[in-house]
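S.K.: Take a look and give me a structure for this.
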Amino acid sequence: METTRVTPDIWMFTFAVGQSYAVRLQDGRGWALVDTGLPGNEGPVLDALAGLGARPQDVRDIVLTHYHFDHTGSAAALAAATGARVLAGAADAPVIRGELPEPPPVLQEWEIPLFESVQAGLADVPPAQPCGVDRELVDGDVLDWGEEVRVVAVPGHTDGSVALHLTSSGVLFTGDTIANVQQLMPGVFNTDLQQTIASFHRQAALDVRTACFGHGAPIVGGAGEALRAAAEALTAAHQDGTTDSCP
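M.R.: I've put the predicted structure just below:
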């Protein structure tokens, strides 16, 4: 696992697949995690936090942006180790708890070989253990991390995907609804691509300076402008009828 400082109060943990974030809360209120990485990463995450001066009990919240196991895989173990409450979108919570099976993605033709390749690469990774969800999040919910954190419902990648908008510092955690892999684009392997695109546009309209993605490098400074330009390109592609044919 690699640790990268994104802002003075945000660090990114990069795993074999995907990434998560540690956020130092304002006013000495502790720490939060946004996603937890693949199963088996609780040790590296706790070690990285210790290197940042955070004790396990300092972790207050674990927010899961959606139910895919590269984001929830270490959630149960980290919740047990830290005592943190776990928060997730209401529609995804039953899957995270293990009460419902994970709905399969609706793949575009070009995604099929990519999906098969990713699945093959993760064949030896154990499944995520069911994790309790202490609070089910809905659109407009507000968390207090020493600054307002507004929950933004961004369905499409999964039904219950959520983004987090730190309104004072202008930070956006997009989960997998937006990726920054070679270019800004909607995330892949969605349950509803058109909903994902609508969620992309919704996030692009926010007042954002820093954007942190589930996959790809964060954008620090000018993120809002970059997201809006990418959203305009999506609109143009849709009008040309090319949205569904290429990433």
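S.K.: C-alpha from now on. contacts and neighbour counts both.
M.R.: Fine.
S.K.: I'd like the distance from the helix or strand hosting Glu232 to the chain centre, please.
M.R.: Assessed by DSSP states H and E, Glu232 sits inside helix 223-240. Relative to the centre of its chain, helix 223-240 is centred 21 Å away, using C-alpha atoms, centre = their mean, to the nearest Å.
S.K.: Let's see this one next, to set against the first:
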Amino acid sequence: MDIIEVIPGLHLLPLGISNAYVWHDKGGTTLVDTGPPGSGPAIRAALEDLGLPREELRRIVLTHFHDDHAGSAADLAEWAGVPVIAGAADAPFVRGEDGPPPAFTPAEQQWHAVVAADLRPAPPCPVDQEVTDQDVLQLGSGAVVLSVPGHTPGSIALHLPEAGVLLTGDTIAEHQGGVVLGPFNTDRHQAWRSLERLVALDVDVACFGHGQPVIGSAHQVLRAATDPFG
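M.R.: Prediction:
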């Protein structure tokens, strides 16, 4: 795996179909998303390569319940003995209930059939903490949870104001060099409203569940987001 340092203390772990992120500071390590099922060994190896022992992992945060993001949560949570945190409206689906399917546009239908062809279902995973809008997690001098429904009912983003960092989950994606509304939404109109909330933030770095991060004046790039799959 080619681990990418986004900024000091924040690393992107590219896991094929999706991204996970590792945040590390004096308070310990946080893993944001876990990739598809079977990503556990690669993530464990990445933490070792970064010099971050299992004992320093404090929490796993899931931006939403989809299999390519929550797929290895159960494995990693058991391995490290750490709590799993998810948006309250998505928590039942992380635990194993059937979640609502995306409302595909014609363009998305064809694309999803290709990118998700080999994606296995995520094993059920306990959720130890359900979060809602404006909750604060103890990482990066305080990470503000933002409720961004639309991609899924309980999608969340993390805003780290002091670091100028935004982790958007799948509400926003990078695609072919541009910033776009993330595809495969349960409610496209609601997802766009959530995107508008995120692009209004004054952030320097934006990290997405899919694609490369924007580093430097990210707020300007985010405000040019488009919806090419609509």
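S.K.: on that earlier part again, packing partners for the helix holding Glu232 of the first structure?
M.R.: Using 3 or more C-alpha pairs under 8 Å, 6 or more residues apart in numbering; DSSP states H and E, the elements in contact with helix 223-240 of the first structure are strand 183-186, helix 193-204, strand 210-212.
S.K.: and it with helix 193-204, angle?
M.R.: On the basis of axes from the mean of the first three to the mean of the last three C-alpha atoms, to 10 degrees, helix 223-240 of the first structure is oriented at 150 degrees to helix 193-204.
S.K.: buried sites along helix 223-240 of the first structure?
M.R.: 223-224, 226-228, 230-231, 234 (16 or more other C-alpha atoms under 10 Å).
S.K.: Could you point out which of the residues you listed is nearest to His66 of the first structure?
M.R.: Closest approach between the buried residues of helix 223-240 of the first structure and His66 of the first structure, by C-alpha to C-alpha: Leu227, at 20.8 Å.
S.K.: what do we get in the second structure for the closest one?
M.R.: When the second structure is aligned by TM-score structural alignment, Leu227 of the first structure is paired with Leu222.
S.K.: now the residue nearest the centre of the second structure, what's its secondary structure?
M.R.: Nearest residue to the geometric centre of the second structure (C-alpha atoms, centre = their mean): Gly169, 3.4 Å. Classification of Gly169 of the second structure using DSSP: H, G, I helix; E, B strand; the rest coil returns coil.
S.K.: Quick check: the aligned residue for it in the first structure?
M.R.: Aligned counterpart of Gly169 of the second structure in the first structure: Gly175 (TM-score structural alignment).
S.K.: Roughly how far does that match sit from Pro56 of the first structure?
M.R.: 23 Å (C-alpha to C-alpha, to the nearest Å).
S.K.: And for Ile10 of the first structure?
M.R.: Computed as C-alpha to C-alpha, the Ile10 of the first structure to Pro56 of the first structure distance reads 17 Å.
S.K.: So for Ile62 of the first structure, which of the helices and strands packed on helix 223-240 of the first structure sits nearest?
M.R.: The closest of these to Ile62 of the first structure is strand 210-212. By C-alpha to C-alpha, the value is 15.8 Å.
S.K.: next one: the helix or strand following the closest one to chain centre, how far?
M.R.: Sequence-wise, the next helix or strand downstream of strand 210-212 of the first structure (DSSP H and E) is strand 219-220. The chain centroid and the centroid of strand 219-220 of the first structure are separated by 15 Å under C-alpha atoms, centre = their mean.
S.K.: name the helices or strands packed onto strand 219-220 of the first structure?
M.R.: strand 210-212.
S.K.: Can you give me the stretch of the second structure that the strand it packs on aligns onto?
M.R.: Counting by TM-score structural alignment, strand 210-212 of the first structure corresponds to 205-207 in the second structure.
S.K.: so how much does the matching stretch differ from the first structure once superposed?
M.R.: Its aligned residues in the first structure lie a mean 0.3 Å from stretch 205-207 of the second structure after superposition (mean C-alpha distance after the TM-score superposition for the first structure).
S.K.: ok, and what's touching that stretch?
M.R.: Contact with stretch 205-207 of the second structure is made by 164-169, 213-219, as judged by C-alpha atoms under 8 Å, 6 or more residues apart in numbering.
S.K.: Give me the distance between it and the centre of its chain.
M.R.: Taking mean C-alpha positions (C-alpha atoms, centre = their mean), stretch 205-207 of the second structure and its chain are 11 Å apart.
S.K.: before we move on, what about stretch 70-85 of the second structure?
M.R.: Relative to its parent chain, stretch 70-85 of the second structure has a centroid offset of 15 Å by C-alpha atoms, centre = their mean.
S.K.: give me the stretch of the first structure that that stretch matches.
M.R.: Stretch 70-85 of the second structure covers residues 72-87 of the first structure once aligned (TM-score structural alignment).
S.K.: What are the buried residues along that stretch?
M.R.: Buried positions in stretch 72-87 of the first structure, judged by neighbour count with 16+ other C-alpha under 10 Å: 72-79, 82-87.
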